[in-house]
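Engineer: predicted coordinates and the sequence they were generated for:
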Amino acid sequence: MYEPNVVGDWQEYDDGQAGLRVRVHGLEKAEPPRGRDDAAEGLVYFRFRVTVENRTTVHFGIHLEDGQLDVRVGTDGESAFLDWRNSQFIEGFDVYPLRRVTSVLYAAAPESCVSLVDIQVQLKVDDEWTERYLWSGGIGPQEPSVGVGARTDSAQDSLAAQVISYLEREAGSGPAA
């Protein structure tokens, strides 16, 4: 089963981008440098970084803009507001051997949702799309997660617990409701 990276982990590319690696890190609450966007009224801002590192002997042209990022928050995976005006993207930058390039991005979401943040990144390297990778993390107290097949008392009413219960009833192996 595919598991997401934890915020701060490096993800290595292979095949055509072997030697290139990327990570999402530095997830924290922060106010944007040029002021709040009116569309983020009532939301809490947070910042994160995307760093691309070249560990090869050739250079790569890196491109990362707002359409290549998807930021989701909360247990329902609602879309966060990505503040493109305050964010610093990577637009056609050549990353030479043993060098890094970092993008600083600002997003906003309801404060109740930022304890669970998922960030999906798809780079464009030398005009070719790379594979998408996902990082998960959060800001503040973390909500307990429910693993596949896990049944904790605090998670009985969660959507995952309801789905598991339904599937067990359909298969005839679980408790009757």
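Structural biologist: Done, it's in.
Engineer: can we go C-alpha only for contacts and neighbour counts from here?
Structural biologist: OK.
Engineer: give me the most central residue, this structure.
Structural biologist: Relative to the mean C-alpha position of the chain, the nearest C-alpha, by C-alpha atoms, centre = their mean, is the one of residue 119, at 1.2 Å.
Engineer: quick one: contacts for that one?
Structural biologist: When the contact criterion is C-alpha atoms under 8 Å, 6 or more residues apart in numbering, the partners of residue 119 are 24, 69-72, 134-136.
Engineer: same check on residue 60?
Structural biologist: With contact set as C-alpha under 8 Å, 6+ apart, residue 60 has these partners: 54, 94-96, 125-126.
Engineer: what ranges do the helices span in this protein?
Structural biologist: Per DSSP state H, the chain carries helices over the ranges 159-171.
Engineer: presented hereafter is structure B, for comparison with structure A:
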Amino acid sequence: MREPNVVGDWQEYDEHAGLRVRVHGVEKAEPPRGRDDAAEELTYFRFRVTVENRTSERFGIHLEDGQIDIRVGDDGESAFLDWRNSQFIEGFDIYPLRRATSVLYAACPDGRLSRVDIQIQLKVDEEWTERYLWAGGIASVELPVDAGDRSDAARDSLACQVSNFLRKEAGS
């Protein structure tokens, strides 16, 4: 099974050598043109999708709302994508050594922001590319912890899991 990308990582396309994409900048933010009524009582967040051309040829790229799937929380429920406030990449020619960035707004219940999965399927020169997934989240504000104490969230964090794995490997 392939591992998902971490938010901020670049993903190279096998079928279009030199073309790469990344999801980055996931943060809480209000949309610039006001809230959508369908997102009432939800918390808005935004993220960016950047496509970079590292080749010597031009590519025509297309990224709109039907090519993006956002899942939040432990159960992977769908988030609301605010297509009116989002800036998509529609029929843009990306020339060599250039980038194009799309800023997208979505909303979900506040408690589910700690786990956000974003799947992208870019269209390049009228051909669909492979779907790629980025996993990340927005850390909620936690209360301060006394020295020597660990919060429950810290025990389950990725850093803690990596540390535990490395300790186990060093011991064997």
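Structural biologist: Looks like it came in fine. These numbers were taken from a predicted model, which means no experiment stands behind them.
Engineer: care to give me the TM-score?
Structural biologist: Comparing the two superposed chains by TM-score structural alignment, normalised by the length of the second structure, the resulting TM-score equals 0.82, with 145 aligned residues with a C-alpha RMSD of 1.4 Å.
Engineer: just the contacts of residue 119 of the first structure now: which is nearest residue 85 of the first structure?
Structural biologist: Out of the contacts of residue 119 of the first structure, the one with the shortest distance to residue 85 of the first structure is residue 69. That distance is 14.7 Å, counting by C-alpha to C-alpha.
Engineer: count the residues that sit near that closest one.
Structural biologist: Applying the criterion other C-alpha atoms under 10 Å, we find 18 residues in the vicinity of residue 69 of the first structure.
Engineer: so who does the closest residue to it other than its chain neighbours touch?
Structural biologist: The shortest distance from residue 69 of the first structure to any non-neighbouring residue, by C-alpha to C-alpha, 6 or more residues apart in numbering, is to residue 121 (4.9 Å). By C-alpha under 8 Å, 6+ apart, the contact list for residue 121 of the first structure reads 68-70, 132-134.
Engineer: just give me the match in the second structure for residue 18 of the first structure.
Structural biologist: Residue 18 of the first structure maps onto residue 17 in the second structure, with residues paired by TM-score structural alignment.
Engineer: how close does that match get to residue 59 of the second structure?
Structural biologist: When C-alpha to C-alpha, to the nearest Å is applied, the distance between residue 17 of the second structure and residue 59 of the second structure equals 11 Å.
Engineer: hmm, back to that, what's the burial count for the nearest residue to the match of residue 18 of the first structure once chain neighbours are set aside?
Structural biologist: The shortest distance from residue 17 of the second structure to any residue other than its chain neighbours is 7.5 Å, reached at residue 55 (C-alpha to C-alpha, 6+ apart). In terms of burial, residue 55 of the second structure registers 15 neighbours under the definition other C-alpha under 10 Å.
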